[in-house]
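Novice: How does the following fold in three dimensions:
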Amino acid sequence: MENTSGPRAGRKEWTALGVLMLPLLLVSMDVSVLYFAIPYISEDLEPSATQQLWILDMYGFVLAGLLITMGALGDRIGRRRLVLVGAAVFGLASLAAAYADSAELLIAVRALLGLGGAALMPSTLALIRNLFHDAKQRAKAVTLWTAVMTTGISLGPVVSGLLLEHFWWGSVFLINLPAMGLLLLLVPFLVPETGGSGSGSGVPETGAPGAGLSGSGAGGSGARSRFDLLSAVLSLGALLPVIYGIKEWARHGYAPVPALGICAGLLLGLVFVRRQRRLEHPMIDLGLLGRRAFGGPVLANLLAMFATVGMAVFFTQYLQSVLGRSPLTAALWSLVPAAGVAVTAPTAAALAQRTDRAYVMGGGFALSACGFLLFTQVRTDSPLWFTLVGGAVYAGGLVAAMTLANELALGAAPPERAGSAAAVLESGQELGGALGMAVLGSVGAAVYSRDMADALPAGVPQADAVRETLGGAAAVASELPRATADAVLIAAREAFTHGMGIAAVGAASVMAGAGLFAFGLLRGVGRTPAADAQGAQDEATPPAGPSIEARSSVTAGD
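Specialist: Below you'll find the model as predicted:
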């Protein structure tokens, strides 16, 4: 018997998905597209060291800080409308960035790019919830969404390197314009409006008769409720200092200012949560977040991004600084692990149609742990294929688990809250990536420093710089006599590889824990797509008022 939860999508819906994947790819690419361009930007605009860091980081900070706000805004004004606004802002900011004539202007338009990206990302995932009502088709669509998002981050440096071989640095921004133009042209014809008061999807967003009368259904008073500006400010004030502090910790180690930023962000986060509990129409439905069917996948995604981003730093540095590949060559090789994703993601989606998705998610985490354990055996003289196999195994397992987590959470969210739900998922991913970079990066740095303290030849100048990073060791070695330089570089590469191996042990341990979490706490929540609606109803928290009761009835009927 076929498990469906609504009418099947046709050619129009799949074409709409393809169009929506364009901005998602570019938004995720823009996180990493400046890695190769920054030397050219520095030569042209002459930014200070602090300005250079803000050019790189401003986009990610604003994107992460505004995801929750934009997800809630899309639920209120309409997700298609927000996608169109986000595409216009992203396109105009890309044009301004390409021709920026000062570091200050480039920083400002990078912030605008983050604003446009934050409008686009949760809206694209939320629209999938309303385009695909058949559970099997929605699973395939979410698989594509997750694969495009993760591939974009890896593809950014490759596209940047190829463009910079032939054009000036502004070209890395101009590639956004055709895709945004196509989006603005086609979305009004292919994508129905969902959310807000003007939903015209043709399939009701409410799941039970009269649900919209209570204030939470699409087109009800909840959809038209006043946007809470204070909650938006609090969410931004909570996320930005925390992510900034974690990234600064990863980059420079402990310092008072980043630590105060993390504490201030956590304090504002508590204020934000308290406010959500009191609001009739909160920006985040805390009752939904408390369900295993939604809160569990959010935590699973956070753990997956912890390992993904935390190890990506080591992987690219190993290819460039240990194996001696050029930046572009290293970027191209780093795409090879995507082969593992191409195999495991659709396989996991197919298995999830036949068995409890918790088991498949747990298997994905276990597979990724095996890939990280392979990384513990990588040495300075290991063949490249061995490293790439390890990368393919852990990437394949992680994306398989993340795909199912996204699909499970999106299916558990009421359609009229899909934008907020998608934003919470993506905010968790951003936080997990920042934590992974900080924690695993600090572990690798500590091992590197300890090994270099023991192995560094006596009398080497600038010993502190050599002990701090592999890049610092390479810079110092370039000014030393040949024999001493070789000794320093050999020791530094071995220390870095050892640190990468210990960090991989940490990543494997976290993935093993994530697998046990999926097996133990998510069983029954993801039995089969046909059981999702009833499972979501079973997981509902006790009603706290009319709006909560209505949201529960919507979820049960979807």
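
Novice: C-alpha from now on. contacts and neighbour counts both.
Specialist: Will do.

Novice: how about the strand or helix carrying residue 328: buried residues?
Specialist: Secondary structure from DSSP states H and E places residue 328 in helix 327-333. Within helix 327-333, the residues scored as buried using 16 or more other Cα atoms under 10 Å are 327-328, 330-333.

Novice: Please compute how far that helix lies from its chain's middle.
Specialist: 22 Å (Cα atoms, centre = their mean, to the nearest Å).

Novice: Show me which residues of the biggest helix by length in the chain are buried.
Specialist: Determined from DSSP state H, the single longest helix within the chain is helix 482-521. In terms of neighbour count (16+ other Cα under 10 Å), helix 482-521 has its buried residues at 484-485, 488-519.

Novice: Run through who's touching the helix holding residue 328.
Specialist: 36, 154-155, 157-158, 161-162, 316, 319-320, 388 (Cα atoms under 8 Å, 6 or more residues apart in numbering).

Novice: Go again with 10 Å.
Specialist: Contact with helix 327-333 is made by 35-36, 154-162, 165, 315-321, 323-326, 334, 384-385, 388, as judged by Cα atoms under 10 Å, 6 or more residues apart in numbering.

Novice: Please provide the structure for the following sequence as well, for comparison with the first:
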Amino acid sequence: MNSSAPVRAGTRQWLGLAVLALPTLLVAMDVSVLHLAVPEISSGLGASAQETLWIVDIYGFMIAGFLVTMGTLGDRVGRRKVLLIGGAAFAVASVLAAYASDPVLLIAARALLGVAGATLMPSTLSLIVNMFTDDRQRGLAIAVWVTMFSVGTALGPVIGGLILQWFWWGAVFLIAVPVMVLLLILGPVLLPEYRDPDGGKLDPVSVVLSLVAILPIIFGLKELATEGSPALAAAGIVVGAAFGYVFVRRQRASEHPLLDLRLFTRRAFAVAASALLLTMFVAGGTYLFITQFLQLVAGRSPLTAGLWLLPAAFALIITSMSSPGLAARFGPAPVVAAGLAISGVGHLLLLLVTPGEDVTLLVTAFAVLYAGGGPVVALGTDLIVGSAPPQMAGSASAVSETSTELGMALGVAILGSLGTAIYRAQVTVAPGTPAPTATAIQDSLANGVAATNSLPADTADTLLSSAREAFTSGLAGIALTSAILSFALAGLVLWGIRTGAEESAESDAVPVS
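Specialist: The predicted structure is shown next:
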């Protein structure tokens, strides 16, 4: 390893970062931009409820399943090459999705989009490691990358709503095409190529094992989150865990593993990955109930609800961008821990939310907890990729992204189930309510609102009063659990992440070849 001081990035590297930020924004947007278009897609293509679910979910499934493979592939054959191939595939798949003539074709196009998206995320992040070797500059660059990803997720529903005001549902996919064309033009000029010359060949058996480990687990968690078949959900999780065990055994025995598990022997890496996963776990469950609260309890339209989420997005931008400077002054561990504590305070504020149309406290609490998450995501990602050797940056980036995807899925499934259980335990139905309506209200607030849509507003409000109170209690249960986890995680980070020479010494002690 070169002992000289890192070369500071110049104009070309910062322009390259701008190029990398665009696909990052789009991949994140594609996770949520489709939500508002679902009704039009269902009616336009005649999709069944099961087909609609697959149209929405298959994208995230494929991203989660292929992240490790694509991250390691970039290390082996070239990160820029994988990024550009993925960008071209993303553009083609976007056109196929926009003009899909039936649900099966749209599902297939969304699956291809997910595979292409899995090439983009670790490639963009690992290239940042190559382009910014100075620690402070790298931290700022990763903060920009994290911010673009977060903004894309937050703006997806808003942009989707605006597009649907003037265009047909397929237009939500076409916005990716010019951006990917720009990536293909500017990428070869502004982005460096990097690959590990000693990486060895890609092990196809490990690729298959990684897919059959991750995909069934994600599927099982989604089944739990959408109240599908418990037996099917359990089977998916058990099958995935079993293949995961086989995958780990093979990686330990392989000379050139798909995922080098020695990365997890680095304390900063392991703690940062755990912190990122648990932070996204908390965010996933909370986000699920807050978006529903805005629409089902406060009565906001989907587009208006999306606009109410913007303060949280802006708070996340501010804290993500300011985190590297604070970390340079105080160290990453105290800044991340402080962010987690702030997030815990935001969750405690949610305990004060009451049913009603005034959403000021809800939006404020959500902005506070998102502000606290900014340092965790920005610095946690930096710690993960920064604590890994440069030749493993693709694999480390894939771990970072997998932690994010898995954490979100776990949060939606587990915390969503907790909130639903509290709702069902507390909801009561007024005597004389028709049986079908009563059953719908007792099942979920969403079903209750749908069942009372045709009733006069006063009657519907009376029937749904208890349901809205119960839903608010479910949100409070999630908030309290999340607050406890956030404060506990702050302590874990302070204990587990070491900085400066101490961390460097530990990192250098681990062989990487």
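
Novice: The helix holding residue 328 of structure 1 maps to which residues in structure 2?
Specialist: Helix 327-333 of structure 1 corresponds to residues 302-308 in structure 2, going by TM-score structural alignment.

Novice: and what of stretch 255-267 of structure 1?
Specialist: With TM-score structural alignment as the criterion, stretch 255-267 of structure 1 aligns to 230-242.

Novice: how close does the matching stretch sit to structure 1?
Specialist: Mean deviation of stretch 230-242 of structure 2 relative to structure 1 after superposition (mean Cα distance after the TM-score superposition for structure 1): 0.6 Å.

Novice: How about the residue nearest the centre of structure 1, nearest residue that isn't a chain neighbour?
Specialist: For structure 1, the residue nearest the mean C-alpha position is residue 429 (4.5 Å; Cα atoms, centre = their mean). Distances taken as Cα to Cα, 6 or more residues apart in numbering put residue 302 closest to residue 429 of structure 1, at 4.8 Å, once the chain neighbours are dropped.

Novice: Distance-wise, check the equivalent of residue 261 of structure 2 over in structure 1 relative to residue 412 of structure 1.
Specialist: Aligned counterpart of residue 261 of structure 2 in structure 1: residue 286 (TM-score structural alignment). Counting by Cα to Cα, to the nearest Å, the separation of residue 286 of structure 1 from residue 412 of structure 1 is 13 Å.

Novice: joint contacts of these two?
Specialist: Counting by Cα under 10 Å, 6+ apart, the contacts common to residue 286 of structure 1 and residue 412 are residue 295.

Novice: which one of those two has more residues nearby?
Specialist: Between residue 286 of structure 1 and residue 412, residue 412 has the larger neighbour count (other Cα atoms under 10 Å), namely 30 against 14.

Novice: sorry, back to before: C-terminal to the longest helix of structure 1, what's the next element?
Specialist: Helix 482-521 of structure 1 is succeeded, C-terminally, by helix 532-538 (DSSP H and E).

Novice: packing partners for that following helix?
Specialist: helix 292-317, helix 384-412, helix 546-557 (3 or more Cα pairs under 10 Å, 6 or more residues apart in numbering; DSSP states H and E).

Novice: which of those sits most buried?
Specialist: helix 384-412 (a mean of 25; mean count of other Cα atoms under 10 Å).

Novice: what stretch of structure 2 does it fall on?
Specialist: By TM-score structural alignment, helix 384-412 of structure 1 lines up with residues 359-387 in structure 2.

Novice: my read: residue 23 of structure 2 touches residue 175, true?
Specialist: No - between residue 23 of structure 2 and residue 175 there is no contact under Cα atoms under 10 Å: 11.2 Å.

Novice: Neighbour count: these two, which is higher?
Specialist: More crowded of residue 23 of structure 2 and residue 175, by other Cα under 10 Å: residue 23, with 26 against 15.

Novice: ok, now how distant is that one from residue 74 of structure 2?
Specialist: 16 Å.

Novice: for residue 436 of structure 2, same thing?
Specialist: Distance from residue 436 of structure 2 to residue 74 of structure 2, by Cα to Cα: 54 Å.

Novice: Compare neighbour counts for these two and give me the winner.
Specialist: residue 74 (28 against 11).

Novice: How much space separates the more buried one from residue 276 of structure 2?
Specialist: From residue 74 of structure 2 over to residue 276 of structure 2 (counting by Cα to Cα), the distance is 23 Å.

Novice: can you check residue 70 of structure 2 too?
Specialist: From residue 70 of structure 2 to residue 276 of structure 2 the distance is 20 Å (Cα to Cα).

Novice: Trace stretch 317-324 of structure 2 over to structure 1 and give me the residue numbers.
Specialist: The aligned range for stretch 317-324 of structure 2 is 342-349, by TM-score structural alignment.
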